[in-house]
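A.B. asks: pasting the sequence and the predicted model now:
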Amino acid sequence: MERIDLKSLTEDQTKEFIKSIGEKPFRGAQIFKWIYKGAQNLEQMTDLSKELRGKLDDFTTIANLSIYKKFSSKIDGTIKYLFSLEDKNIIESVMMKYKHGVSVCISTQVGCRMGCKFCASTIDGLKRNLKSSEMIDQILKIQSDINQRVSNVVLMGSGEPLDNFEQVKQFLAIVNEKNGLNIGYRHITVSTCGLVDKMYKLSDLKLPINLAISLHAATDEKRKEIMPIANAYSIEDILKACRYHIEKTNRRITFEYSLIKGFNDSKEDAKLLAQKLKGLLCHVNLIPVNKIDERDYKKPDINDIETFKKILKKNNIEATVRRSMGSDIQGACGQLRRRNL
């Protein structure tokens, strides 16, 4: 019989499980609270009887990541974590401090199979999906390490979140729990490179989360050069799914656009992007591309970045340039894990 991972359950699911093994549901509430007090094993749950802990030991496990390495930026205080999983795989997470609170960027897979050419996470392919408990534990371990509450979560680390849809769905149910992490849906961002079928499934959950789309080009032709997923779904397919998401959630979409010198950073690219996004409740996050050893992509000049932004704004498309954080510790997705491997 496969053991139940207690960290992968909502409070109600914990109560139901406890009930199924002949115990009182209130014991489930106790166990759930212990998980979010940082208990890493049953022995630490001191208000449970020895008999109950012994019984639970036969049926359950508690996922536990360990900090393998961490690197703190001397520039802005960003911390990059390499976490070791119980099967010895390595994933990355990033902690960033802002005026509005602590944000963490977590991984949803070990590696990635999407093949985007500007991303280091995908170079060695997908090893496996993360369990919802392993996503939750990235947040718990960071909170414990910095002794501060995490208030914002971005699913934009290693992996494509919607390629691990069921576990991400369960993560979203757990992370919002009042007696758990209690992070509001409006403080959670799910990123996707454009898995349109899963975008519809996510929208049908009607959760007021933030959806970020990795677009990175204004034409299907250019997108296909850097993102294999573009061979399956066109930009128009994605925009149609975005309109559906807005209709279901009334939430603004963010489009991530990595600016690559001489490839997608021209005035014509900006005008075409503005034309495509006209009338959509959206915001464009411009990202000067990060250097990856295996690729020859370069950041555009600052003047070209500003010109691109101005063209979007002139066409009534809200746009900002992402502030680079943790540049001295290889803070961008996949860089540190790949270097470590």
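C.D. replies: Looks like it arrived, so ask away.
A.B. asks: alpha carbons only for contacts and neighbour counts from here, please
C.D. replies: Fine.
A.B. asks: and the longest strand seen in the chain, what does it pack against?
C.D. replies: Using DSSP state E to assign secondary structure, the strand with the most residues in the chain is strand 90-98. Helices and strands in packing contact with strand 90-98 are listed as strand 79-84, strand 101-106, strand 109-111, helix 335-340; criterion 3 or more Cα pairs under 8 Å, 6 or more residues apart in numbering; DSSP states H and E.
A.B. asks: change it to 10 Å
C.D. replies: Taking 3 or more Cα pairs under 10 Å, 6 or more residues apart in numbering; DSSP states H and E as the contact definition, the neighbouring helices and strands of strand 90-98 are strand 66-72, strand 79-84, strand 101-106, strand 109-111, helix 132-146, strand 150-155, helix 335-340.
A.B. asks: surely residue 308 meets residue 269?
C.D. replies: Yes. Shown here, residue 308 and residue 269 form a contact pair, counting by Cα atoms under 10 Å, at 8.2 Å.
A.B. asks: break down the stretch 101-250 of the chain into its helices, ranges please.
C.D. replies: Ranges of helices in the stretch 101-250 of the chain, per DSSP state H, counting those that start in this stretch, are 132-146, 165-175, 196-204, 220-226, 235-249.
A.B. asks: tabulate these (a markdown table), appending mean neighbour count and distance to residue 50.
C.D. replies: Putting the helices of the stretch 101-250 of the chain into a markdown table (neighbours: other Cα atoms under 10 Å; distance: least, Cα to Cα, whole Å) gives the following:
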| stretch | mean neighbour count | distance to residue 50 |
| --- | --- | --- |
| helix 132-146 | 20 | 25 |
| helix 165-175 | 19 | 27 |
| helix 196-204 | 17 | 42 |
| helix 220-226 | 15 | 57 |
| helix 235-249 | 17 | 46 |
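A.B. asks: need these in JSON lines with distance to residue 88, can you?
C.D. replies: Putting those into JSON lines (distance: least, Cα to Cα, whole Å) gives the following:
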{"stretch": "helix 132-146", "distance to residue 88": "13"}
{"stretch": "helix 165-175", "distance to residue 88": "20"}
{"stretch": "helix 196-204", "distance to residue 88": "29"}
{"stretch": "helix 220-226", "distance to residue 88": "31"}
{"stretch": "helix 235-249", "distance to residue 88": "36"}
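A.B. asks: ok, residue 306 to residue 322 distance?
C.D. replies: 12 Å (Cα to Cα, to the nearest Å).
A.B. asks: can you list residues touching both of those two?
C.D. replies: Between them, residue 306 and residue 322 share the neighbouring residues residue 286, with contact defined by Cα atoms under 10 Å, 6 or more residues apart in numbering.
A.B. asks: ok, structure two:
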Amino acid sequence: MTPLLGLSLPELTAWVQQQGQPAYRGKQLHKWIYEKTARSLGEITVFPKQWREKLAEYPLGRSTIYHKSVATDGTIKYLLKLADGQVIETVGIPTEKRLTVCVSSQVGCPMACDFCATGKGGFIRNLATHEIVDQVLTVQEDFQRRVSNIVFMGMGEPLLNTENVLSAVRSLNQDIGIGQRSITISTVGIRDRIPKLAQHHGQFTLAVSLHASNQHLREKLIPSAGGYPLPELIADCREYVKQTGRRLTFEYILLSGFNDEPEHAEQLAQLLRGFQSHVNLIPYNPIQEVDFKRPTRQRVQSFVKVLEERKIAVSVRYSRGLDADAACGQLRASKAMNSVNNGVGA
């Protein structure tokens, strides 16, 4: 049975009609799933009792909050248990004006980036559309506050699950009402996927995880970089901007003494010259498995100064949720599974 979460109003209308119900039940179902965040068909009290009882076991596609960690800054990391027992991590990041959800697109990640905790645990499977949409509804429900922004920067590589990610973006936009311009899809760069993504002409922001200013350094950090050289990646990014008219974001994790020297900033500026783009610098968030260090604020600002002097748009993002292991690069499948296996509950 295909879960109903993630289906559009026309699809839900067709489904209720297949069940022998009138078409207007589709609109009721849509409202209860996306506005009232029902977790079972049995909760939908506007439906006939006999029909509800008949469909009591039909899945809507909601997960269970198995555990959550609250950081001192109010960021919350959720361990969500899926229908097959797998566990993913999702992060709710509140500010006074916004509630951002960092969603996962896969259980684990096959990219194995050296600085990222998720890749250390390996890859299990792609997430289905409903499993992606559910993360946003779960955070919205728990915070009792409307989600305003979504970033596909959780566990997994979104462009290795493009079909389900784009399906989820459609649902988040049309069913939940989150503007595409408030959605960011982050990728480390997968050969041939960025040009294909451009063909969809989405209004979301594409963020490319660069993390190095030359091919040699990038291959040390990202195993897949050898098969997708930096010049080809940048060429595809330029074509993406040309095709979509959308500014592209480049993410660059600063690792002290590794990729944060002035010469690296110079190389990066040369690489991005004449580009409709924005560089998002992220001081490294520590994980146990590697010995990279976070740069000092002085080194970060020196890097920023070089880029600004060369007219490169740049900002620094100091990640939220660091003390709850909920910051960029700290999400991991293995730790989530260990929490479940050891009986850690909410």
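C.D. replies: Great, that's in hand. This one's a predicted model, so the numbers in the text were calculated from it and none came from an experiment.
A.B. asks: quick one: TM-score?
C.D. replies: Overlay of the two chains. TM-score (TM-score structural alignment, normalised by the length of the first structure): 0.93; 335 aligned residues with a Cα RMSD of 1.7 Å.
A.B. asks: between residue 308 and residue 269 of the first structure, point out the one with more neighbours.
C.D. replies: residue 308 (23 against 17; other Cα atoms under 10 Å).
A.B. asks: ok so, going back, and of the helices and strands packed on strand 90-98 of the first structure, who's closest to residue 10 of the first structure?
C.D. replies: Closest to residue 10 of the first structure of these is helix 132-146 (Cα to Cα; 10.5 Å).
A.B. asks: which residue range of the second structure does the closest one align onto?
C.D. replies: Residues 129-143 of the second structure are where helix 132-146 of the first structure lands when matched by TM-score structural alignment.
A.B. asks: also stretch 230-238 of the first structure?
C.D. replies: So in the second structure, the equivalent range for stretch 230-238 of the first structure is 225-233, judged by TM-score structural alignment.
A.B. asks: that older thread, of the helices of the stretch 101-250 of the first structure, which is nearest residue 337 of the first structure?
C.D. replies: Taking Cα to Cα as the criterion, residue 337 of the first structure comes closest to helix 132-146 out of the helices of the stretch 101-250 of the first structure, the separation being 15.1 Å.
A.B. asks: report the inter-axis angle for the closest one versus strand 101-106.
C.D. replies: Using axes from the mean of the first three to the mean of the last three Cα atoms, to 10 degrees, the interaxial angle of helix 132-146 of the first structure with respect to strand 101-106 works out to 140 degrees.
A.B. asks: count the residues that sit near the residue nearest to residue 331 of the first structure when sequence neighbours are not counted.
C.D. replies: On the basis of Cα to Cα, 6 or more residues apart in numbering, the spatially nearest residue to residue 331 of the first structure that is not a chain neighbour turns out to be residue 80, at 6.2 Å. Other residues within reach of residue 80 of the first structure by the criterion other Cα under 10 Å amount to 25.
A.B. asks: same question, the one 3 residues further on
C.D. replies: A count of nearby residues for residue 83 of the first structure, using other Cα under 10 Å, gives 23.
A.B. asks: find the nearest non-adjacent residue to it, please.
C.D. replies: The shortest distance from residue 83 of the first structure to any non-neighbouring residue, by Cα to Cα, 6+ apart, is to residue 67 (4.7 Å).
A.B. asks: the one you found and residue 73 of the first structure: what is the separation?
C.D. replies: Residue 67 of the first structure sits 17 Å away from residue 73 of the first structure, taking Cα to Cα as the criterion.
A.B. asks: what's the answer for residue 272 of the first structure, then?
C.D. replies: Separation of residue 272 of the first structure from residue 73 of the first structure (Cα to Cα) stands at 37 Å.
A.B. asks: show me what residue 29 of the second structure aligns to in the first structure.
C.D. replies: Applying TM-score structural alignment, one finds that residue 29 of the second structure aligns to residue 31 in the first structure.
A.B. asks: skip the chain neighbours and tell me the closest residue to its match.
C.D. replies: Taking Cα to Cα, 6+ apart, and ignoring the residues beside it in sequence, residue 31 of the first structure has residue 45 as its nearest neighbour in space, at 7.2 Å.
A.B. asks: contacts only, for that neighbour.
C.D. replies: The contact partners of residue 45 of the first structure, by Cα under 10 Å, 6+ apart, come to 30, 31, 33, 34, 35, 37, 39, 53.
A.B. asks: tell me which residue of the second structure lines up with it.
C.D. replies: For residue 45 of the first structure, the residue aligned by TM-score structural alignment is residue 44.
A.B. asks: okay, stretch 285-295 of the second structure sits on what stretch of the first structure?
C.D. replies: For stretch 285-295 of the second structure, the matching stretch in the first structure spans residues 290-300, with TM-score structural alignment as the criterion.
A.B. asks: what's the average per-residue distance for the match of helix 132-146 of the first structure once overlaid on the first structure?
C.D. replies: Aligned to the first structure and superposed, stretch 129-143 of the second structure gives a mean residue distance of 0.9 Å (mean Cα distance after the TM-score superposition for the first structure).
A.B. asks: so which helix or strand takes in residue 287 of the first structure?
C.D. replies: In this structure, residue 287 of the first structure sits in strand 282-288 according to DSSP states H and E.
A.B. asks: pretty sure residue 309 of the first structure contacts residue 319?
C.D. replies: Yes. With the criterion set as Cα under 10 Å, residue 309 of the first structure and residue 319 qualify as a contacting pair; they are 6.1 Å apart.
A.B. asks: so what sits against both of those two?
C.D. replies: Here residue 309 of the first structure and residue 319 share the contacting residues 284, 285, 286, scored by Cα under 10 Å, 6+ apart.
A.B. asks: pretty sure the second one contacts residue 319?
C.D. replies: Yes. Counting by Cα under 10 Å, residue 285 of the first structure sits close enough to residue 319 to count as a contact (5.9 Å).
A.B. asks: shared neighbours, these two?
C.D. replies: Between them, residue 285 of the first structure and residue 319 have 254, 255, 309 as joint contacts when contacts are counted by Cα under 10 Å, 6+ apart.
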